[in-house]
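Colleague: Provided below for reference: sequence and predicted model.
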Amino acid sequence: MATGEPRLSEKQEISIAHSNAWLNVWEGSIRSGKTVGSLLRWMEYVYNAAPGGDLIIVGKTFDTVSRNVFGPLTDPSVMGPAAKLVTYTRGASSASILGRQVEIVTANDAKAEGRLRGLTGAGAYVDELTLIPKEFFKRLVDRQSVEGAKIFATTNPDNPGHWAKKEWLNRADDLGIRSWHFTLDDNPALSAEYVARMKKAFTGLWYRRYILGHWVMSEGAIYEAFDPAIHVVDEVPPITQWLCDSVDYGTVNPFADLLIGLGNDGRIYVVSEYRHDSRAARRQMTDAEYSAARRRWLQGVAQPGTNILGVQPPWTIVDPSAASFIEQLHRDKVSGVMPADNTVLDGIRTIASLFAADRLRVHRSCAGLIDELPGYSWDDEKAEKGEDAPIKLEDHSCDALRYGIRTTEALWRPHIPTLLEVAA
């Protein structure tokens, strides 16, 4: 290997040398080297073997393509001197790779397959196959009509009933597909200390999938690492930065609002909770009443470590389906109102990692959240169908927690140790 090129493991070298099928898949645990191996093979394909026609890079969003694909492609420490021959502007619909134009196509919803119309595929690179819609991938395969066209894809494991596993990877021999399974030990760039930290950052389902690299069903409790003896506290340290109050809206169902801040000990704290259960109270509240109740609640919260009453968080994160309540907050001149990021699994995984690392704690006064967390469980019926989803029952404060943590991630992540970097 020439000086300046990345150091590769034996499995990476084998996968690069033998990925000559029409579909080649690098699958396995996080940070296992599958992305580097697949991208080096993609670069080699673009330069030496790709026939004339349209070359395509596919990802869920432009942000994920920029981070997961062009981050490594333009990094000399990963790609060596070839990194200088990759030109891409974040959010652009095309790039230049080794002198070839490559189309960037996002696939984040059921309508995405329309973006492939008119393409005459000569090759494609797919980032995170399991996040791509099923029909989009079928259309992508159909579009590789140029003789010799090949697809290269990466993915972390998912539910074993997922279409990518069931319809493609499980039929690899019959369909002429090549795949390689990677674990953390297959990445020579990782130190033993880093690997140990990663293994501590996950628990339960996420450990089995993202550390062991297994395709396993979701089952049992979602937040297996949650321990009231550790994560429920009577005292909250001084808050160095308020993150948000976060609302799961309900009229018939309970309304839950959590106040979340970053403590001076490097942990995130759920400091206080407002909750109204219309069934228990036998009284429904209007949007205006909820807005007024929220204001009174925040005015009465004591700032930890002080005698000061009243908190005005910079952001109010609201259930994105609660359009009428969002409008009411705007009318009441509440600043920083934002619809929540409702990517369920990403939010759950992040919170699970925070609990596992003891970087998220809850004040004992937050009774609704504390009651819900132990029983927050995976839906067995949906798991049988290949879907990962929580049971939609007694989850209102849990949803509010997910909204707040996920949506404010850019605020708290710089202050949380690198133990959690893989939870992004």
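Modeller: Now that the structure is in, tell me what you want to look at.
Colleague: switch to C-alpha atoms for all contacts and neighbour counts from now on
Modeller: Will do.
Colleague: following the helix or strand containing residue 199, which helix or strand comes up?
Modeller: Residue 199 belongs to helix 192-200 when elements are defined using DSSP states H and E. Moving toward the C-terminus from helix 192-200, the next helix or strand (DSSP H and E) is helix 204-210.
Colleague: quick one: buried residues of the helix holding residue 199?
Modeller: Within helix 192-200, the residues scored as buried using 16 or more other Cα atoms under 10 Å are 195, 198, 200.
Colleague: what's the separation between the residue positioned nearest the centre of the chain and residue 51?
Modeller: Closest residue to the average C-alpha location of the chain: residue 346 at 3.4 Å, with Cα atoms, centre = their mean. The spacing between residue 346 and residue 51, counted by Cα to Cα, to the nearest Å, is 37 Å.
Colleague: cool, and residue 178?
Modeller: Distance, residue 178 to residue 51, using Cα to Cα: 20 Å.
Colleague: now residue 295
Modeller: For residue 295 relative to residue 51 (Cα to Cα), the value is 63 Å.
Colleague: can you check residue 199 too?
Modeller: Relative to residue 51, residue 199 is positioned 42 Å away (Cα to Cα).
Colleague: now swap in residue 147 and tell me
Modeller: According to Cα to Cα, residue 147 and residue 51 sit 7 Å apart.
Colleague: please name the nearest non-neighbouring residue to residue 91.
Modeller: Counting by Cα to Cα, 6 or more residues apart in numbering, the nearest residue to residue 91 once its immediate chain neighbours are dropped is residue 62, at 5.3 Å.
Colleague: oops, could you answer that again for residue 256 instead?
Modeller: Excluding its sequence neighbours, the residue lying closest to residue 256 (Cα to Cα, 6+ apart) is residue 275, at 4.5 Å.
Colleague: and here's the other structure:
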Amino acid sequence: MAMISFTPFSSKQLTTLNWWRSEPQMQAIICDGAVRSGKTFSMSLGYVFWSMIMFDGQQFGIAGKTIGSLRRNVIRPLTGALSTIGMSVIDHRSDNMIEVAFDGVTNYFYLFGGKDESSQDLVQGITLAGFFFDEVALMPESFVNQATARVSVEGGRFWFNCNPAGPYHWFKQQWIDEADQKKALRVHFTMRDNPSLTADVIDRYEHLYSGVFYKRYIQGLWVMADGIIYSNFDETTMVKELPDGAVPDESWVSCDYGTMNATTFALWQHWDNAWYCTDEFYHSGREAGHQRTDAQYADNMEEFYQHNGLDKKSVRIILDPSAKSFRTELRQRGFSTRHARNNVLDGIREMMTLMSNGVMYWSKKCVNTFKEFNSYMWDEKAADRGEDKPIKQNDHAMDRDRYMAEMVIVPRMRHDGFYD
């Protein structure tokens, strides 16, 4: 297990380590605020310290949105830190349980994923002495309620951390706004509360986000997503042609499919560390007054490839995950397709980052894309319910381009170390 080196803790990180001593009347701690602010590491370490000092032979819970994200973001650095200071850590992966022993004391930490409503079933029946929720704002209320109900050992406490969401999010209203009534200590973090970050790293992260995501992830504010979604779109800087004579080293086509709704596909070409949307196809059955069949749209794809000199085998299509019949038609014609993921919020955030950092450009041919950039809106009624959702209108080119960002551009940049 990899050992780690420690940077001296900030005052807020020290609070997360020792709050249960200095604030013995408190039953919970809530740490919210900016990304990369050091709250997760210090909280997870403090959680284990508390459990090892206050209990022996007890069971505890640790939850992330998924088991995979929990192991990657919390368990890996945590177990490295515990091993560095001399604790024995045994990972029972088949049981999703971490056994920690030190100085004659042994406790057991069960790992849970709280990604949807069905996740509440995972924690039923277990008795726990404490629970740590990583990124609690991404979890459904039902899971958190079920998990907190399992903490029935005398002296048990709750540990929550998250980046902010909207002001009407259930966790904001029921825990942060009612912190005093629930005897919860709230600690608000910024990136400057993480002493391991240099000024250059902080500056890089501040340029990763824009719009509502900047306010939430950098400023740490619980603000509503409203108005135009891609408020950072700037035609003067983001409408740019592939330079004359440039030879792209890679090409993809991304596609969003509809019957009465629009079907659109776009050609993406990579050159000089940027991706250019050099051409688009767009047809709305509703606006045209007639819908097209899968075969007709496949004919359109054939023409699109021929017009742009593309090879079916080497230029793959990232396809709307709901377009099963269209996928079959394309494959029968020799096209190579890839199934897109539909992580809407993550994809929007990632695409805004790419746009603001000069990674995604659009040709002046993409007139339908520009119309959608200027009319793709957050759903205010959903925001009033504490949910972040776009209105399902003027979103076809937006979904198409988001598939490209999610499936190709961001993974490549992460692999090359340019995107965290």
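Modeller: Cool, the structure landed. What you see is a predicted model; the values in this text were computed from it and never measured.
Colleague: any idea what the TM-score comes out to?
Modeller: After superposition, the two chains reach a TM-score (TM-score structural alignment, normalised by the length of the second structure) of 0.89; 407 aligned residues with a Cα RMSD of 2.4 Å.
Colleague: picking that back up, what helices or strands is the helix or strand hosting the residue nearest to residue 256 of the first structure leaning on?
Modeller: Using DSSP H and E, residue 275 of the first structure sits in strand 268-276. Secondary-structure packing of strand 268-276 of the first structure (3 or more Cα pairs under 8 Å, 6 or more residues apart in numbering; DSSP states H and E): strand 255-263, strand 360-363, helix 367-372.
Colleague: at 7 Å what do you get?
Modeller: If contacts are counted by 3 or more Cα pairs under 7 Å, 6 or more residues apart in numbering; DSSP states H and E, strand 268-276 of the first structure sits against strand 255-263, strand 360-363.
Colleague: the shortest one vs the second structure, mean deviation?
Modeller: Comparison of strand 360-363 of the first structure with the second structure after fitting gives an average deviation of 1.2 Å (mean Cα distance after the TM-score superposition for the first structure).
Colleague: quick one: residues in contact with that strand.
Modeller: With contact meaning Cα atoms under 7 Å, 6 or more residues apart in numbering, strand 360-363 of the first structure is reached by 231-236, 267-272, 354.
Colleague: do the same with stretch 104-116 of the first structure
Modeller: For stretch 104-116 of the first structure, contacts defined as Cα under 7 Å, 6+ apart pick out 56-62, 93-94, 132-133, 135-136, 139-140.
Colleague: 6 Å - rerun?
Modeller: Contacts of stretch 104-116 of the first structure with the rest of the structure, by Cα atoms under 6 Å, 6 or more residues apart in numbering, involve 56, 57, 58, 59, 60, 61, 93, 94, 132, 136.
Colleague: so where is that stretch in the second structure?
Modeller: Across the second structure, the stretch matching stretch 104-116 of the first structure (TM-score structural alignment) is residues 111-123.
Colleague: buried set for the matching stretch?
Modeller: 111, 112, 113, 114, 115, 119, 120, 123.
Colleague: of these, closest to residue 380 of the second structure?
Modeller: For those, the residue nearest residue 380 of the second structure by Cα to Cα is residue 115; the value is 23.7 Å.
Colleague: against residue 67 of the second structure, how distant is that closest one?
Modeller: Distance from residue 115 of the second structure to residue 67 of the second structure, counting by Cα to Cα: 9 Å.
Colleague: please pull up the equivalent of residue 207 of the second structure in the first structure.
Modeller: Aligned partner of residue 207 of the second structure by TM-score structural alignment: residue 200.
Colleague: what lines up with residue 135 of the second structure in the first structure?
Modeller: When the first structure is aligned by TM-score structural alignment, residue 135 of the second structure is paired with residue 128.
Colleague: can you give me the neighbour number for the residue nearest to its match when sequence neighbours are not counted?
Modeller: Leaving aside its chain neighbours, residue 128 of the first structure sits nearest to residue 155 (4.3 Å; criterion: Cα to Cα, 6+ apart). The tally of other residues near residue 155 of the first structure (other Cα atoms under 10 Å) stands at 21.
Colleague: from residue 59 of the first structure, how far out is residue 155 of the first structure?
Modeller: Distance of residue 155 of the first structure to residue 59 of the first structure, given as Cα to Cα: 11 Å.
Colleague: got a ChimeraX select line for the buried ones in the contacts of stretch 104-116 of the first structure?
Modeller: With 16+ other Cα under 10 Å as the criterion, this ChimeraX line picks the buried residues out of the contacts of stretch 104-116 of the first structure:
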select :56,57,58,59,60,61,94,132,136
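Colleague: out of the contacts of stretch 104-116 of the first structure, flag the one nearest to residue 187 of the first structure.
Modeller: Nearest member of the contacts of stretch 104-116 of the first structure to residue 187 of the first structure, counting by Cα to Cα, is residue 59, at 22.7 Å.
Colleague: returning to that earlier point: quick one: what's aligned to the residue nearest to residue 128 of the first structure in the second structure?
Modeller: So, by TM-score structural alignment, residue 155 of the first structure is matched to residue 162.
Colleague: wait, that match touches residue 138, no?
Modeller: No. Between residue 162 of the second structure and residue 138 there is no contact under Cα atoms under 6 Å: 8.1 Å.
Colleague: state the distance from residue 398 of the first structure to residue 138 of the first structure.
Modeller: Distance from residue 398 of the first structure to residue 138 of the first structure, by Cα to Cα: 36 Å.
Colleague: and if you look at residue 404 of the first structure?
Modeller: 36 Å.
Colleague: for residue 334 of the first structure, same thing?
Modeller: Here the criterion is Cα to Cα. By it, residue 334 of the first structure lies 46 Å from residue 138 of the first structure.
Colleague: who has more neighbours out of these two?
Modeller: With neighbours defined as other Cα under 10 Å, residue 334 of the first structure and residue 138 compare such that residue 334 has more, 16 against 11.
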